[in-house]
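Enquirer: Here you go, sequence then predicted model.
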Amino acid sequence: MKTIEVQQDLEAPIERVFAIFADHGGYGRFRGIKAAELTREGTREKNGEGAQRKIELGSVTLWEDILAYEENALIEYRIVKAKPNLIHHELGRQRFERLPNGGTRVHWTSTFKFRIPVVGRFLEPRAAAQFQQAFAVMLRTVEKMARA
């Protein structure tokens, strides 16, 4: 198992930052994401717990279930299906914290492993570095969007 961890302080209000991450159908706005859609609404909030999003990353498609949702505080998700089916995703977690200066601290973790025996252990560190970089770029993009 490999865990990716990214923490960034964004100069944008927590309500806007959270709203962008909670808009599952809007993920197509991010670089590297070909398309995104909300495939199932949540039990209480449209994008909340129980919701499912589908994210297309070129040749890879992911279906992610939203496991926990606390407005302006937390989104937890798990990849429940992937094409191709190469990874087992344990958990993704985005925590949001209001900063004294009016900004937002986002702490994002994701734990996964490759389903390919032996070779997967060699691929995980490289994939983790790429995912970590992608998360950091996404956070910078969210900051720009939230400040606009």
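Expert: Received it, and whenever you're ready, just let me know what you need. Residues are numbered from 1 along each chain as shown.

Enquirer: alpha carbons only for contacts and neighbour counts from here, please
Expert: Fine.

Enquirer: and the longest helix anywhere in the chain, how far out from the chain's middle?
Expert: Using DSSP state H to define each element, the chain has its longest helix at helix 119-147. On the basis of C-alpha atoms, centre = their mean, to the nearest Å, helix 119-147 sits 9 Å off its chain's mean C-alpha point.

Enquirer: Mind listing what's buried along it?
Expert: 120, 124-125, 127-128, 131-132, 135-136, 138-139, 142-143, 146 (16 or more other C-alpha atoms under 10 Å).

Enquirer: Distance of Trp63 relative to Lys144?
Expert: 26 Å (C-alpha to C-alpha, to the nearest Å).

Enquirer: for comparison:
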Amino acid sequence: MFRIHVERVLGKDIDTVFEAIADHASYERFPGVSRSVLIEEGKDEKNGTGALRVIGAGRLELTERITQFERPNRMHYCIEKSSPFAVQHTKGEIVLKPEGDQTRVIWISEGHVQVPLLGRMMDRMAERSFSKAFSSLLKRSTFLRLPSQAFGMGTPIRLTPLNLTRGRPLAKESSTPAFTRRVLPPSKGKPSSGGTRITALRRSSERSTASL
């Protein structure tokens, strides 16, 4: 039997965190989730009690029913179907508790992977994989933007131009002319007119600076 208990304090208010966790159709935004579909809507609200969702992570696909939905403190779910192996799911709950401006999230899942002879080994693998996935999902949920923020109603963000060759902010432009191109010595024969022009520009700039 696998027992998963993940607990984390997130730097967002409880309503924001609950909204991200309860948005079943958008789970594919989280790392490791390749597919998320809301098959049936809930009785009282779209993502509430009775809603049926499908979550895919690589070859693993879970069909889960929301069995309890108490905004913004609690959500229970049960795995009704899974592939490529069967899972007997006995407990699935997510509890949220406000702590000032932050939110404590407790995610518990228990069950048994039903694979002959390999069940115990698969349970241990499920514990490690699901614990890591739940922790990553909760961490990522603090960076998700809600619909209001996506349409410009959130906190404005200041963008700094980057030097794409080095990944650092660009320096302010200087008003003083600078010539960084080096003029190569002319080859044998007639001097290059282009080289003469660049040299003349450099000398002219030097004279102007000296007069100041």
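Expert: That came through fine. Since the model is a prediction, treat every value here as computed from it, not as a measurement.

Enquirer: Drop the TM-score for these two in here.
Expert: The TM-score (TM-score structural alignment, normalised by the length of structure 1) is 0.93; 147 aligned residues with a C-alpha RMSD of 1.5 Å.

Enquirer: which is the next helix or strand following the helix or strand containing Val54 of structure 2?
Expert: Using DSSP states H and E, Val54 of structure 2 sits within strand 52-57. Where DSSP H and E defines the elements, the next helix or strand beyond strand 52-57 of structure 2 is strand 60-70.

Enquirer: Going toward the C-terminus from that following strand, what's the next helix or strand?
Expert: strand 74-83.

Enquirer: what residues does that following strand touch?
Expert: 22, 59-69, 87-96 (C-alpha atoms under 8 Å, 6 or more residues apart in numbering).

Enquirer: Mind listing what's buried along it?
Expert: 74-79, 81-82.

Enquirer: same deal with stretch 98-116 of structure 2?
Expert: Here stretch 98-116 of structure 2 shows 98, 103-114 as buried, counting by 16+ other C-alpha under 10 Å.

Enquirer: out of these, who's nearest Ser204 of structure 2?
Expert: Thr103 (65.8 Å; C-alpha to C-alpha).

Enquirer: Verify the stated contact: the closest one with Thr16.
Expert: No: contact criterion C-alpha atoms under 8 Å: Thr103 of structure 2 and Thr16 do not qualify, at 9.4 Å.

Enquirer: returning to that earlier point: could you give me the buried positions within the strand holding Val54 of structure 2?
Expert: Those buried within strand 52-57 of structure 2 under the rule 16+ other C-alpha under 10 Å are 52-56.

Enquirer: Which neighbouring elements make contact with that strand?
Expert: Where contact means 3 or more C-alpha pairs under 8 Å, 6 or more residues apart in numbering; DSSP states H and E, strand 52-57 of structure 2 is packed against strand 35-40, strand 60-70.

Enquirer: For the closest residue to Tyr27 of structure 1 other than its chain neighbours, grab the count of nearby residues.
Expert: Spatially, and ignoring its direct neighbours in sequence, Tyr27 of structure 1 is nearest to Ala36 (5.5 Å; C-alpha to C-alpha, 6 or more residues apart in numbering). Look at Ala36 of structure 1: counted by other C-alpha atoms under 10 Å, it has 22 neighbours.

Enquirer: What distance do you get for Ala36 of structure 1 to Gln7 of structure 1?
Expert: For Ala36 of structure 1 relative to Gln7 of structure 1 (C-alpha to C-alpha), the value is 24 Å.

Enquirer: likewise Ser59 of structure 1?
Expert: Ser59 of structure 1 is 28 Å from Gln7 of structure 1, by C-alpha to C-alpha.

Enquirer: Neighbour count: these two, which is higher?
Expert: The residue with more neighbours, out of Ser59 of structure 1 and Gln7, is Gln7; 16 against 8, by other C-alpha under 10 Å.

Enquirer: average distance between the one helix or strand that one maps to and structure 2?
Expert: Using DSSP H and E, Gln7 of structure 1 sits in strand 2-10. Strand 2-10 of structure 1, aligned to structure 2 and superposed, deviates on average by 0.6 Å (mean C-alpha distance after the TM-score superposition for structure 1).
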